[in-house]
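Visitor: need a 3D model of the following:
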Amino acid sequence: MLHFGCEDLVSIDVPTNKLVRSQVFDSEQTAISALTGIYNQLYLSAFSNGSWNSISVVSGLSSDNIQNINTSNLDRMEFQEHQINPENSYNLELWSSAYNIIYMTNACLEGLYNSEKIAPDLAIQLEGEARFVRAFTYFNLVNLYGSVPLILTTNYERNALAEKSSVEIVYQQIIDDLEFSSEVLNPSYRTGERITANKFAATALLARVYLYNEEWQMAEMLSTEVINESSTYQILDSLNTVFLANSREAIWQISPIGGGGIATNTNDGNIFVIDPVFSFFASIQLREGLVNTFQEEDKRLANWIGYNESLNAYFAHKYKIRTSSDFPIIEYSMVLRLAEQYLIRAEARVYQGKLSEAQNDLNVIRERADLLPFEAQSETMLLDELFIQRQKELFTEWGHRWLDLKRSKRAQSVFGSDPLWDSGDLLYPIPTQELIKNPNLTQNDGY
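Guide: Coordinates of the predicted model:
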């Protein structure tokens, strides 16, 4: 497994563990291993590993979905209170781990471009996967921080002094990478497991990108492509099977095997599930305000939300396994899944005036939860219900609620009564350590 420390990106001197591309890409097997190392690193990287300082946790705390049980951890409390200090260590790890992944994908791409020993079909496949991972990482960075440096090379001197690129430029690179990936990747998964990117993983993420950029027609078209791939993907009736490894609702997942240790549980399960015996270890709980929005008959309440009596705390129970060292691995961390594509298409259709079709998509999600079909009286009512269902369906997954509140301009209505809230809190601060290392970086407004 390839690994680069968080300091590699900003180091002007060539690190001692620099990837020697002429060696790593001297055979097809080593090239495949290099990309496998990137997937494995996603399970170790702070922003993507589902653990304490992952997007799922810190952006969940920033939203109205989860809160700290243990309030003594000041770094996590700063996310919950929207008072993030630029020196916050969680924020630094979020930023630096994402750029570490970007460095690895750039090194992989340069190795592929310069190698003459890899069959063209395999080289284009690996390039598509690497560009997908890079686009995925930049998508998270640009939505959490706004304008960020767009690093597309392993050139240390250039990277160390890179200025911010505008949100529009970063998004264009994301689109370029994903369009390439969706064109060259196969519909099948290269390893047979849903832990590598395929055509539909790229298409699904691209649908989200176009949704965020309010290009409704493209978002509808691309989400439809994924939804129509019914031979591979389906909405599962049993909610307790959704987050299993290689479930038919999964479009892309991250495997715990990337951790390299004996644990075979997801970090998501370990963080969110409150152990019935050792509950004193718990640090995160669901907000009662979220739990109270679920109707009694909603299957998500019974299947995806647990309750610990000793703490009087509700917890996310999408993942059932808190700790495990057993094989085969039962659960993988979910990154992209089919339910989101229905919600993407529903929203895109609302903004195109296709209210009946949008309502049908929304009701796929509601009816799976055993709720009666929703009948909208207006576009506003349908949009309101759509964002309610996005919160209920996607809670504790990848900061969806936080990003939804930001992009829909609903954050003020949710947090406006909090005296600590300020509109500048919508973006996380650039870490102080990065500003010190790179004099060309500027801090986000409000910090």
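Visitor: C-alpha from now on. contacts and neighbour counts both.
Guide: Noted.
Visitor: just the strands in the stretch 1-150 of the chain please.
Guide: 66-68, 148-149 (DSSP state E, counting those that start in this stretch).
Visitor: give the other helices and strands that the longest one contacts.
Guide: When contacts are defined as 3 or more CA pairs under 8 Å, 6 or more residues apart in numbering; DSSP states H and E, strand 66-68 packs onto helix 55-62, helix 74-80, strand 284-286.
Visitor: now with 6 Å, please.
Guide: If you count contacts as 3 or more CA pairs under 6 Å, 6 or more residues apart in numbering; DSSP states H and E, strand 66-68 packs onto strand 284-286.
Visitor: for the strand it packs on, packing partners?
Guide: Looks like strand 284-286 contacts strand 66-68, strand 313-316 (3+ CA pairs under 6 Å, 6+ apart).
Visitor: spell out the secondary structure type for the spatially most central residue of the chain.
Guide: Taking CA atoms, centre = their mean, the centroid of the chain lies closest to Trp398, which sits 4.1 Å from it. Following DSSP: H, G, I helix; E, B strand; the rest coil, Trp398 is assigned to coil.
Visitor: just give the nearest non-adjacent residue to it, would you?
Guide: Spatial nearest neighbour of Trp398, excluding adjacent residues (CA to CA, 6 or more residues apart in numbering): Ser56 at 4.2 Å.
Visitor: next: Ala316.
Guide: Residue nearest to Ala316 in three dimensions, not counting chain neighbours: Ile305, with 5.0 Å by CA to CA, 6+ apart.
Visitor: one more: Asp8?
Guide: Among residues not flanking Asp8 along the chain, Pro15 sits closest, at 6.5 Å (CA to CA, 6+ apart).
Visitor: one more, so I can put them side by side:
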Amino acid sequence: MKLKNLYITVFAFSTLAVLLITVNGCKKAIDVGPSIVNANSSNAFTSNSSAQSTVAGIYSYLSAGSFFQGSNSVSLGMGLAADELKTTSSGSQSLGLLYSNSYSAVSPPSFWSEFYKEIFFCNTTIKGISESGQITPSVKNQLVSELKFFRGFIYFYAVNLYGTPPLTTTDDYQNNNTLSNSTAATVYAQILQDLNDAKAGLPDNIYVDASGAAVTDRVRPNKQVAAAMLARVYLYLQNWRSAENEASELIGNSRYTLVKDLNQVFLKGSTEIIFALQPVSKTYLNTIDANFLVVSASYALTTQLALNNQLVSAFEQKDQRRSKWIGTFTTTTNPVTTFSFANKYKVSSLSSTVAVTEYPIAMRLAEQYLIRAEARAQQSNLSGAKDDLNAIRDRAGLDPTLASGQTELLNAILQERRLELFTEWGHRWLDLKRSNNLDNVMSIAVPLKGGSWMPYKAILPIPPSDILANPNLKQNPGYN
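Guide: From the prediction side, this is the model:
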């Protein structure tokens, strides 16, 4: 169904335009300029509808690109940096640098500026809504809770990709101009606070639109979405009991089920979806990522990304994910080359008449099974861990795991994450990093990609313009 008054409104884009001008007009990402509350206070937060439209503008910005999907997305960028994706031609320079792991302080990935642009949107809008006396309490609670979820979500990626990113929850540009690096523990504490606040304030077991009316599309966060993200965060913090408990909230909820038909998992009506974004682009009516991942002759292979051969070889022969989620394309010109490509999302057509059948998915139930499997294994509940792992394997047409013992089972779970979550949200890179396997894997994978691996590249470089403009901000080790 089409969500009324949710993502795209004229007011939403006019408000967002002021936000973007404020951010893009500055010389550094942390220096976000004067507050949008001051710049646009006469319009943005004077009523329920104006506040809802302001938040809709943020949703639209996230869905239209940013680090959520497209050429600057975490899924594509970190899939290239890891051992999931490869370029099919010279293509984009930034994608090529990630693929060869040749990023540097001179040529950094673009995630940093996107993270802080979007954090600024959240901070400014949270303040404006919270301080407004013209927004009803129920609307205020819903919108602030949604924004806190997004802020926690964004900071999760900031801390995992950059190590010690500055933490700011204010729109005070003078303070933001002088921020120093924060410890990972400090950032994680804020992530947990935001996600727990969001979980407490969001609607329970129902998806709603901006007005609070129930909808079928799962494109705004609810209490279960916050729980799913908390499960992921607790897993990374090795808080196994909390990770298991949060994941169990999703697995035990009849609203969410593993979709048996693998061709149906990534459709917008999939019951496996926990949270997705509604497409807003007039060019990419379904997902933007499919236009990079579904390799075909129509785009002359200039920007498309194929799957790494080692990933394809890792699937068992009878694994249905190999036949349903991986496609092949053979060129017709010399040298004749056959590419394997990610075919989870299947609609790459740019036709204005193509049906909207796929939404970019941020979280789905399969991840929660694998989170709980790992958390249970870490707590020596090996039978429970096997049950969760086998739920994913059974859906893929595989026999139950033969892993025995805690170490072997944990390795099997990590391997299953590789095969189930490939090209989704940088999971492979982050899993290798948190399991202390990144150096071992990349020291073999990167030379095959034409690059050289150094352990410091596990953390990305901060853009040099920010370092030069803010003496309190320190570059990550290895990039000076």
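Visitor: now the residue nearest to the centre of structure 1: how far from Tyr212 of structure 1?
Guide: 15 Å (CA to CA, to the nearest Å).
Visitor: what do you get for Leu19 of structure 1?
Guide: 35 Å.
Visitor: longest single helix anywhere in structure 2?
Guide: helix 137-162 (DSSP state H).
Visitor: equivalent range in structure 1 for that one?
Guide: Residues 120-145 of structure 1 are where helix 137-162 of structure 2 lands when matched by TM-score structural alignment.
Visitor: what does stretch 394-414 of structure 2 give?
Guide: The aligned range for stretch 394-414 of structure 2 is 367-387, by TM-score structural alignment.
Visitor: mind listing what's buried along that stretch?
Guide: Arg368, Ala369, Leu371, Ala376, Glu379, Leu382, Leu383, Glu385, Leu386, Phe387 (16 or more other CA atoms under 10 Å).
Visitor: what of stretch 243-261 of structure 2?
Guide: Neighbour count says stretch 243-261 of structure 2 has Ala243, Glu244, Asn245, Glu246, Ala247, Ser248, Leu250, Ile251, Tyr256, Thr257, Leu258, Val259 buried, by 16+ other CA under 10 Å.
Visitor: stretch 384-396 of structure 2 too?
Guide: Buried residues in stretch 384-396 of structure 2 (16+ other CA under 10 Å): Gly384, Ala385, Lys386, Asp387, Asp388, Leu389, Asn390, Ala391, Ile392, Arg393, Arg395, Ala396.
Visitor: give me the residues contacting it.
Guide: Residues outside stretch 384-396 of structure 2 that contact it (CA atoms under 6 Å, 6 or more residues apart in numbering) are Lys260, Asp319, Gln320, Arg321, Tyr369, Ala373, Arg376, Ala377, Pro400.
Visitor: what sits against Glu214 of structure 1?
Guide: So Glu214 of structure 1 contacts nothing (CA under 6 Å, 6+ apart).
Visitor: what's the counterpart of it in structure 2?
Guide: So, by TM-score structural alignment, Glu214 of structure 1 is matched to Gln238.
Visitor: part of a strand, is that match?
Guide: No. Read with three-state DSSP, Gln238 of structure 2 is coil and lies in no strand.
Visitor: quick one: it and Lys199 of structure 2, what's the gap?
Guide: 20 Å.
Visitor: what does Gln406 of structure 2 give?
Guide: From Gln406 of structure 2 to Lys199 of structure 2 the distance is 32 Å (CA to CA).
Visitor: related to what we said a few turns ago, so what's the residue nearest to Trp398 of structure 1 up against?
Guide: Gly50, Thr396, Glu397, Trp398, Gly399.
Visitor: please point out which of those residues structure 2 shares.
Guide: Retained in structure 2: Thr396, Glu397, Trp398, Gly399, out of the contacts of Ser56 of structure 1 (criterion both residues aligned by TM-score structural alignment, their matches' CA atoms under 6 Å).
Visitor: and the residue nearest to the centre of structure 1, what's its match in structure 2?
Guide: Per TM-score structural alignment, Trp398 of structure 1 is aligned with Trp425.
Visitor: residue contacts, the residue lying closest to Asn245 of structure 2 once chain neighbours are set aside?
Guide: Nearest residue to Asn245 of structure 2 in three dimensions, chain neighbours excluded: Ala231, at 7.6 Å (CA to CA, 6+ apart). By CA under 6 Å, 6+ apart, the residues touching Ala231 of structure 2 are Ala243, Glu246, Ala247.
Visitor: how far away is Ala231 of structure 2 from Val225 of structure 2?
Guide: With CA to CA as the criterion, Ala231 of structure 2 and Val225 of structure 2 are 10 Å apart.
Visitor: what's Phe243 of structure 1 aligned with over in structure 2?
Guide: In structure 2, Phe243 of structure 1 lands on Phe266 (TM-score structural alignment).
Visitor: what's stretch 118-137 of structure 2 in contact with?
Guide: Val37, Phe45, Thr46, Ser47, Asn48, Val144, Leu147, Arg151, Thr169, Thr170, Asp171.
Visitor: can you pull the contacts of the first one?
Guide: When contacts are counted by CA under 6 Å, 6+ apart, Val37 of structure 2 is found next to Gly128.
Visitor: now do the fifth one
Guide: With contacts defined as CA under 6 Å, 6+ apart, Asn48 of structure 2 is in contact with Ile135.
Visitor: how about 10 Å then?
Guide: 54, 129, 132, 134-140, 143, 210-211 (CA atoms under 10 Å, 6 or more residues apart in numbering).
Visitor: that one maps to what in structure 1?
Guide: Using TM-score structural alignment, Asn48 of structure 2 pairs with Glu28 in structure 1.
Visitor: how close does Tyr479 of structure 2 get to Leu460 of structure 2?
Guide: For Tyr479 of structure 2 relative to Leu460 of structure 2 (CA to CA), the value is 9 Å.
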